[in-house]
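Student: 3D, please:
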Amino acid sequence: MRLIVETLACRRSGRRIFAGLSFAVGPSEGLMVTGRNGAGKSSLLAMLAGRLKPDAGSIRAEDIGEATLPECLHVVGHRDGLKSALTAAENLEFARDLLGSPAASPKEALEAMGLPHVARLPVGYLSAGQRRRVALARLLVCRRPLWLLDEPTAALDLASQGVLAGLMRRHRAEGGLVVAATHQALGLEDARELRIGPALSTAAPEKALESEDWL
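Tutor: Got it, this is the predicted structure:
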């Protein structure tokens, strides 16, 4: 698939956050969205996921057949989105049954994240880093081409960050797309960077982006 964003603008609580944002991401490509807190990184991902309506502009996907864009993406946000009373395996089974397009089994996904020993534990008993890895394991149980990741390395130790980097490389090698909002390197050395400027109050819309040389 190919993701195309044209002249996108975001307004929150009556305040313009960014405007004039255009980019495209194709098969096997990665895009790192950077910028200081409040610049609109999470808002951009929410728009791509269909959870937030743009103030202006358009978002579309090509080469997805009869599917809709939300049916072609995974989202891992600030909140892990796990049910604390369910075990790690049950959370992944729920995601697989809900999202469809099954790929790796819950057991295989947990093994890939270095968590085979927590499969039968309620996630409410897990550490923050373990919960994060269970949330990331959802990327593996269902096959979807576009990964939207919001600070995916939060709470991860260096070893787990390396595992995540390997998963993203493999996903892209298979033709997948990765768009990640981040404050730090993700091990995607060849990914393009989209730096969104500071949150705006009086600046003109054309100054919303600090840099456009990635286009």
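Student: CA only for contacts and neighbour counts going forward, please
Tutor: Will do.
Student: so what's Leu188 closest to, chain neighbours aside?
Tutor: Ala165 (7.0 Å; CA to CA, 6 or more residues apart in numbering).
Student: surely the one you found meets Ala185?
Tutor: No - checked against CA atoms under 8 Å, the pair Ala165 and Ala185 is beyond contact range at 9.8 Å.
Student: what's the longest helix in this protein?
Tutor: helix 158-173 (DSSP state H).
Student: isn't His171 right up against Leu164?
Tutor: No - checked against CA under 8 Å, the pair His171 and Leu164 is beyond contact range at 10.5 Å.
Student: which one of Ala165 and Ala185 has more residues nearby?
Tutor: Legend: neighbour count by other CA atoms under 10 Å for Ala165 and Ala185, higher for Ala165 (17 against 11).
Student: what's that one in contact with, if anything?
Tutor: By CA atoms under 8 Å, 6 or more residues apart in numbering, the residues touching Ala165 are Leu186, Gly187, Leu188.
Student: Would you do the same for the sequence below? I want to compare the two.
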Amino acid sequence: MQLKTQGLACGRGDAVLAADLSLKVAAGSALLLRGPNGAGKSTLLLTLAGLLHPISGNVVFEGADPEAGPFIHHCGHKNAVRPRLSVIQTLKFWADINGHGDVTPATALDRVGLGRTARLDAGYLSAGQQRRLVLARLLVSPRPVWLLDEPSAALDAAGRDLLAALLADHLRSGGLAVVATHDDIALPGAATLTLGARA
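Tutor: Down below sits the predicted model:
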């Protein structure tokens, strides 16, 4: 699969935040989006995910088969955690919505370091733990395209290492990723696109 855009402009309302973007992200590779707040990183991810219409240009995922089911994971900067559901219930809920893969919720929680919190109400998790829970969502419902908005927010050094490892595994398996981040993510070979702030 390959993500391609041609002459893409995106924004909110009449405000153009990023324009004339011609991108190519092939299977097994990643693109890091950088730039100040308000530069359009989140808006670009929403546009790539099909959640916002482009102002102009187009977005194509070559090789995708929509009839085979959803193929994009979009994880926004908010964690969308229901505080009164347990951690394991939260992950099972997401898997029921997004589809189940070979990795069980319990295994995914162990992978992201949350195995011991499985029965705890998700509202008691720290901000960093909630972010790890979002990463577990990527594991229980495998999809080839990851569009991640500030996935390292609130993560400590160990959490950022975990994120880098999960991304590396995803790319090695033939997935692709576009990641908006202010942090340095250890992902050798990733291309970088810096968006400029616009008034």
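Student: overall similarity of the pair, as a TM-score.
Tutor: Overall, the chain-to-chain superposition scores 0.95 on the TM-score scale (TM-score structural alignment, normalised by the length of the second structure); 199 aligned residues with a CA RMSD of 1.4 Å.
Student: Pull out the buried residues from the contacts of Ala165 of the first structure.
Tutor: Buried members of the contacts of Ala165 of the first structure, counted by 16 or more other CA atoms under 10 Å: Leu186, Leu188.
Student: of the contacts of Ala165 of the first structure, closest to Arg11 of the first structure?
Tutor: Leu186 (28.2 Å; CA to CA).
Student: can you count the residues close to Asn37 of the first structure?
Tutor: Per other CA under 10 Å, the neighbour tally for Asn37 of the first structure reads 12.
Student: er, His73 of the second structure actually
Tutor: The number of residues packed near His73 of the second structure is 19, by other CA under 10 Å.
Student: Thr90 of the second structure is in what secondary structure piece?
Tutor: Following DSSP states H and E, one finds Thr90 of the second structure within helix 87-98.
Student: mean offset of that helix relative to the first structure (after superposition)
Tutor: Following the fit onto the first structure, the mean deviation recorded for helix 87-98 of the second structure is 1.0 Å by mean CA distance after the TM-score superposition for the first structure.
Student: I'd like to check which residues are in contact with Leu167 of the second structure.
Tutor: By CA under 8 Å, 6+ apart, the neighbours of Leu167 of the second structure are Ala177, Leu187.
Student: Quick check: the most centrally placed residue in the second structure vs Gly50 of the second structure, distance?
Tutor: Geometric centre of the second structure, nearest residue: Leu148, 2.2 Å, by CA atoms, centre = their mean. According to CA to CA, to the nearest Å, Leu148 of the second structure and Gly50 of the second structure sit 14 Å apart.
Student: Likewise for Gly35 of the second structure?
Tutor: Applying CA to CA, the value for Gly35 of the second structure to Gly50 of the second structure is 22 Å.
Student: Which one's more surrounded, the two?
Tutor: Between Gly35 of the second structure and Gly50, counted using other CA under 10 Å, Gly35 has the larger neighbour count: 16 against 13.
Student: just checking, that one touches Thr192?
Tutor: No - judged on CA under 8 Å, Gly35 of the second structure makes no contact with Thr192 at a distance of 10.3 Å.
Student: Let's verify the closest residue to Thr192 of the second structure other than its chain neighbours: helix, strand, or coil?
Tutor: Computed as CA to CA, 6+ apart, the closest residue to Thr192 of the second structure that is not its neighbour in sequence is Leu32, at 4.7 Å. Secondary structure, DSSP: H, G, I helix; E, B strand; the rest coil: Leu32 of the second structure is strand.
Student: tally of neighbours for Leu32 of the second structure?
Tutor: Other residues within reach of Leu32 of the second structure, judged by other CA under 10 Å, total 20.
Student: That one matches what in the first structure?
Tutor: When the first structure is aligned by TM-score structural alignment, Leu32 of the second structure is paired with Met32.
Student: got it, and Ala197 of the second structure?
Tutor: Aligned counterpart of Ala197 of the second structure in the first structure: Pro198 (TM-score structural alignment).
Student: Mind telling me what element its match is part of?
Tutor: Counting by DSSP H and E, no helix or strand carries Pro198 of the first structure.
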